[in-house]
Every structure is written in C-alpha cells, then in structure tokens.
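here's my sequence, what's the structure:
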Amino acid sequence: MILDSFLWRAGLAGIGVALAAAPLGCFVVWRRMAYFGDATAHAAILGVALALSFNVPVFLGALIIALAMASLVASLSGRDVAVDTLLGVLAHSALAIGIVAVSLLDSVRIDLMAFLFGDILAVSRMDLAIIWGGALAVVGLLGWRWSALLTATLNEDLARASGLDPRREKLILTLTLAVVVAVSIKVVGVLLIGAMLIVPPAAARVFARTPEQMVLIAGLIGAASVLGGLAASWQFDTPTGPTIVSVAAFVFLLCTVFGLARRVVARE
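Predicted coordinates:
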C-alpha cells in the first residue's frame, strides 16, 4: 500500500500542512501577524513537555497550549502593552520554559530537535490522520467564514457597518492558527512553522490579483516546496524540515526577482 512507504506518508503530511497553512498564511500576511504566528508556534513546545509529563498525545498538549497562547494574546492586544513587545516576551518565554521543562523529564527520552525542526520522515499513519483532519477542519472553517474574515481584514469599519465583530473574526483566526501549529509540529517543527505560514503567501503575492488567487497559488507553492524539499533532502542527505523551508525561500526569491523584472519592463 502507498501508506506503507515513509516517503509517501511524508509527502502527504507535508501537502496537508501546506494546504492548511496557505489560506491562513494569507491572512497572517495581510494582517501583519507574522510575529503572532511565531509566538503561538514557540508556545507549542511547552505543550509537548506537558503532554509527555501527563502521558497524553503530543498533538493534544501542543493544541491546548497553542490555543491558550492564541487566546491570551488576542485578549491582551491593544491594552497597556504594545503588541510586538507582548508577542516578543511571550514567544521567547514560552520557548525557553518549554525547553527547560523537556530537559527535566528524566523518565522520558525525547529528541528535542525533532520538535524544534520537524521530523517529517517519521510521520505515522496516525500522525497523517491528525494532520489531514486538522487541515480539513482549518480549510472548512476559513471557507465558511471567508467573506467575514476578509471584510474584517480589509476594513474594520466596513465590517462593523455590515454587522460583523472584527474582534470575533480575529479570534477565529488566532484559534485556527493554533490548530495549524499543532498539526504542523511533526512536519516542520515549532521553529519553522512561521516560515511555512509566511513564505508561500509572500511569494504568491507577485502573481495574485485577487485574495482567492493568492490562496490558491500559495497552496501550490507550499505543496511544491514540500515535495521539492523532500527530494532535495533525500538527494543531499540534509535535514528535511529546514530543506523544505529553504526550497520555499528559494521560490520566494525567484518570484520576487520575477516581479521586479516585470515592473521594470512595464515602466519602459
């Protein structure tokens, strides 16, 4: 069977993450929430430590802590502390506390690098089910709230005039981000999740003329980066998660150069 091959499982897992990260990553780019994604991802390592301590699935622990971080930041944003300062404090504090907590687990042997940078080649059938279940849930939720989320992102005053609550839509985005972080931790790790959220949509902006086109192109770039990264990692014996992100960064560079060249030609 196809799923008996670890390479097939890795490819399917990566594509699932790319499809979930594409629409959410577009909103992250549009709302300039890149640092927020990093903070939520870094907090997930604390969830890993708690999951191992209480002998529960790692996905569940990462999801709970990521949801808690997302809710906390969403509730505190716009108050006495500047958002970027708040995210910086929470992101680095959660990552440091999580790493310390993992190191104190004497009864559990854990490959910390796998959670920091991903271990996509070790994805099991259960991991694959969790990743695709989470990805489909994210895509379904964003598809259901697409119009409201887009309106609240483009113009909050227009959203209020249309009877929408911008804070509620932002909360939906933050909670969805927590789900993506939880399902992605096995594939690219907490330190690289932010890149998968940001790089493909940033590359897609060069070619997209509508928000829907940007989501579609970002999904294709993300999936291509996963497959290209897997192939390069297999060929050159490099770490798979970082290689996937490196391929995505290379695609972004090509798209940026193409966009600049197109603008220069258009001016002549």
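
all contacts plus neighbour counts: C-alpha atoms, from now on.
Noted.

and residue 194, which helix or strand is it part of?
Assessed by DSSP states H and E, residue 194 sits inside helix 193-204.

and that helix, how far from the chain's centre?
8 Å (CA atoms, centre = their mean, to the nearest Å).

quick check: next helix or strand after it?
helix 211-236.

tell me the angle that following helix makes with helix 193-204.
Relative orientation of helix 211-236 versus helix 193-204 (axes from the mean of the first three to the mean of the last three CA atoms, to 10 degrees): 120 degrees.

just checking, residue 58 touches residue 44?
No: Residue 58 is not in contact with residue 44 according to CA atoms under 8 Å; the separation is 9.5 Å.

tilt between the lengthiest helix in the chain and helix 193-204?
Secondary structure of the chain per DSSP state H: the longest helix is helix 240-267. Between helix 240-267 and helix 193-204, the angle comes out at 20 degrees (the same axes, to 10 degrees).

and helix 240-267, what does it pack onto?
On a contact count with 3 or more CA pairs under 8 Å, 6 or more residues apart in numbering; DSSP states H and E, helix 240-267 meets helix 193-204, helix 211-236.

which residues sit in contact with the closest residue to residue 124 other than its chain neighbours?
Using CA to CA, 6 or more residues apart in numbering and skipping residues adjacent in sequence, the residue nearest residue 124 is residue 9, 7.1 Å away. Contact partners of residue 9, counting by CA atoms under 8 Å, 6 or more residues apart in numbering, are 2, 3, 121, 123, 124, 125, 128.

okay, now residue 47: neighbour count?
Around residue 47 there are 26 other residues, counting by other CA atoms under 10 Å.

list the contacts of it.
So residue 47 contacts 58, 60, 61, 62, 63, 64, 65, 66, 98 (CA under 8 Å, 6+ apart).

that one: which element?
Using DSSP H and E, residue 47 sits in helix 34-53.

now the next helix or strand after that helix: buried residues?
Per DSSP H and E, the first helix or strand lying C-terminal to helix 34-53 is helix 58-76. Neighbour-count burial for helix 58-76, with 16 or more other CA atoms under 10 Å as criterion, is recorded at 58-71, 73-74.

tell me which other helices or strands helix 58-76 touches.
helix 34-53, helix 166-184.

would you do the same for the sequence below? I want to compare the two.
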Amino acid sequence: MLDDFLIRATLAGVGVGLGAALLGCFVVWRRMAYFGDATAHAAILGVALSLGFSLPIPGGVLVVALVMALTITALSRRGQAMDTVLGVLAHAALAFGLMAVAFLPGARLNLESYLFGDILSVSKSDLALVWGGTVLLALWLAWRWQALLTATLNPDLAAASGIDPEREQLGLTLALALVVALSIKVVGALLITALLIIPAAAARPFARTPEAMLGLAAVVAVASALGGLRLAWVLDTPAGPSIVTCAVILFALGQIVARLRRG
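Predicted coordinates:
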C-alpha cells in the first residue's frame, strides 16, 4: 500500500501536521514565532552542510537547527534585544545556507524543494522518520505536560513548585529543532513556522482549556494537510504552499465564526 506516492504523501502530511500542532500551541503561548522562524531558516544551512559532506539531510538539519536554537536561548538569557537578534540570525542563516547550496554541484535544481517542501517525493524511510519523531514528541509532551504548561503560564509558580522553567524552555527548544528537521521534506524551511502557528491560532478562540486547544489544533493541522494535498491535486499547485493556504483559510473561517458568536 505504501508504494503509492499519494498515500505516502498523505501519511507524511498528517504526521507533520500532528507534530507541528502539538508544539505549535506552546509556540503561540510563549510568543516564539520569530524563534521558530530563525530555527527553520537555519535548516537551509543544514541542508547545504549535509549535501557538502554527504550526510543524511534530516540529521544535518537537526544539528544546525539545534545549534541555532541553543544560540538564541543563550543570547536571550544575556538580555539581548531578541527581536533584533532573531531577525539578524534568521536572515543570516538563510543567506549563508542559500550561498552554500549554490556552490554545491547539482544542488540548485533541488533548492525549491528544500524551501517549499516536496511532499510528493516522500519515501518510506522519510515516512518512518516523520512518524517516529511525531510519536517521540507526543510521548515527551505527555511526560512533561504539566511542568511545561506551568512554566509557560507562570514561571514564578513553576519555580516555587520545584519546576525549573529554564530546563523546560530548553526541552521545548530541542523539540522545536526536531519538528523543523521532520518538516523540511514536507513543507520546506520557509513554511514550517506557518504550520506551527496557524493551526494553534485557529484553535485558540474555540478552546476553553489548554488540552482542548491542543486537540483542536491537531484537527486543524490534519485538515490542512488533507485539504492542501487535495487542492494541489486539483489545481496542480505546489503541495507545501497549498497545505499552508488551507490552514490560512481555516484560520480565517474560524475568526469569522468566533466574531459571529461574540456578536
């Protein structure tokens, strides 16, 4: 059954959507959108290094994303102006990555797939990587849920309860790097942050509890993946941008419904 590329693409989209939704709620709660953007842009540099040294691309992307995430975390602890630092690091990583890819023989032909994803070329090994990482992320969130939630909503209360907010932040940083590495083949480096933020933002007006928001975000993400693939098939458009477009449409519809309910 997995020999059909459309089935592999669908499973990959659902897997990445679930992983992004699980982490996206914390990205929205902690206002880490720019943080995620910088980490995602670093993925292109990871692709270039992987191709240059003949290493597995997900591994190279994960290492560079981790380095970027840890660098940002270290700078934030020193009281740097984070909006400026994130802007500089994000664009620097993207520029260096694009320049490095340009020097690699034959890499230019594949550059668009790394920027916007190429979900239709997902292999069985890619699928195993995506779902393995998503299951690992779900288990980690189930284990650290209460501590992460407390550290996110009230760091002082977390510290008083014996929870180390910085340790939870570090765990979230590592998880974000993992999601970036898993997502680059599906939606690409430029669209990963959108998949992290939009489903969570769409779910927020309708959720009364953090758990409900997580569940609704997962539903929106899966619906976006399925709808985006259908849209790409019907209109012959790139799959990655089509998935994000569906997520934006669901977000817009959700905002309209939320306003009507308030009115």
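
so what number do they get for TM-score?
Scored by TM-score structural alignment, normalised by the length of structure 2, the superposition of the two chains gives a TM-score of 0.98; 263 aligned residues with a CA RMSD of 1.0 Å.

rewinding a little: inside helices: which ones of the contacts of residue 9 of structure 1?
Using DSSP H, these in helices are 125, 128.

most neighbours of all the contacts of residue 9 of structure 1, which one?
residue 123 (22 neighbours).

now do the contacts for the closest residue to residue 136 of structure 1 other than its chain neighbours.
Counting by CA to CA, 6+ apart, residue 136 of structure 1 lies nearest to residue 20, which is 7.3 Å off, once chain neighbours are set aside. Contacts here follow CA under 8 Å, 6+ apart; on that basis residue 20 of structure 1 touches 134, 135, 136, 138, 139, 180.

try residue 166 of structure 2
Neighbour list for residue 166 of structure 2: empty [criterion: CA under 8 Å, 6+ apart].

hmm, 10 Å instead?
73, 77, 151, 155, 159, 172 (CA atoms under 10 Å, 6 or more residues apart in numbering).

and the third one, how far from residue 77 of structure 2?
Using CA to CA, to the nearest Å, we find residue 151 of structure 2 at a distance of 16 Å from residue 77 of structure 2.

what about the two, which has more around it?
Taking other CA under 10 Å, residue 151 of structure 2 and residue 77 do not tie; residue 151 has more neighbours (23 against 10).

does the more buried one touch residue 170 like I think?
No: Residue 151 of structure 2 is beyond contact range of residue 170, at 11.5 Å (criterion: CA atoms under 10 Å).

anything in contact with each of the two?
In contact with both residue 151 of structure 2 and residue 170: no residue, using CA under 10 Å, 6+ apart.

distance of the residue nearest to residue 124 of structure 1 from residue 249 of structure 1?
Taking CA to CA as the measure, residue 9 of structure 1 and residue 249 of structure 1 are separated by 23 Å.

residue 72 of structure 1 now?
Distance of residue 72 of structure 1 to residue 249 of structure 1, computed by CA to CA: 31 Å.

same check, this time on residue 235 of structure 1
19 Å.

residues contacting residue 264 of structure 1?
Counting by CA under 10 Å, 6+ apart, residue 264 of structure 1 makes contact with residue 258.

read off where stretch 82-97 of structure 2 ends up in structure 1.
Counting by TM-score structural alignment, stretch 82-97 of structure 2 falls onto residues 83-98 of structure 1.

chain center to the matching stretch: distance?
17 Å.

got the buried residues for it?
In stretch 83-98 of structure 1, counting by 16+ other CA under 10 Å, buried: 83, 86, 87, 90, 91, 93, 94, 95, 96, 98.

would TSV of these with secondary structure and distance to residue 52 of structure 1 be doable?
Listed next are these as TSV, based on DSSP: H, G, I helix; E, B strand; the rest coil; distance: CA to CA, whole Å:
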residue	secondary structure	distance to residue 52 of structure 1
83	helix	31
86	helix	28
87	helix	26
90	helix	22
91	helix	21
93	helix	20
94	helix	16
95	helix	16
96	helix	17
98	helix	11
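
lining up the contacts of residue 47 of structure 1 with structure 2, which overlap?
Using both residues aligned by TM-score structural alignment, their matches' CA atoms under 8 Å, structure 2 keeps these contacts from these: 58, 61, 62, 63, 64, 65, 66, 98.

number of residues surrounding the closest residue in space to residue 24 of structure 2 that isn't next to it in sequence?
Nearest non-adjacent residue to residue 24 of structure 2, counting by CA to CA, 6+ apart: residue 196, 4.4 Å away. Using other CA under 10 Å, residue 196 of structure 2 is surrounded by 31 other residues.

residue 196 of structure 2 reaches residue 34, doesn't it?
No: under the criterion of CA under 10 Å, residue 196 of structure 2 makes no contact with residue 34, lying 11.4 Å away.

so what sits against both of those two?
Shared contacts of residue 196 of structure 2 and residue 34, defined by CA under 10 Å, 6+ apart, comprise residue 27.

hang on, the earlier thing: nearest to residue 203 of structure 1 among the contacts of residue 9 of structure 1?
The shortest approach to residue 203 of structure 1 among the contacts of residue 9 of structure 1 belongs to residue 121, at 25.9 Å (CA to CA).

tell me which residues touch the closest one, please.
When contacts are counted by CA under 10 Å, 6+ apart, residue 121 of structure 1 touches 5-11, 13, 186-187, 230, 239-241.

give me that answer again for 6 Å
Residues near residue 121 of structure 1 by CA atoms under 6 Å, 6 or more residues apart in numbering: residue 10.

if I look at the corresponding residue of structure 1 for the residue nearest to residue 24 of structure 2, how far off is residue 124 of structure 1?
Alignment note (TM-score structural alignment): residue 196 of structure 2 maps to residue 197 of structure 1. Using CA to CA, residue 197 of structure 1 is found at 23 Å from residue 124 of structure 1.

what of residue 237 of structure 1?
21 Å.

go on, residue 40 of structure 1?
Taking CA to CA, one finds residue 40 of structure 1 at 24 Å from residue 124 of structure 1.
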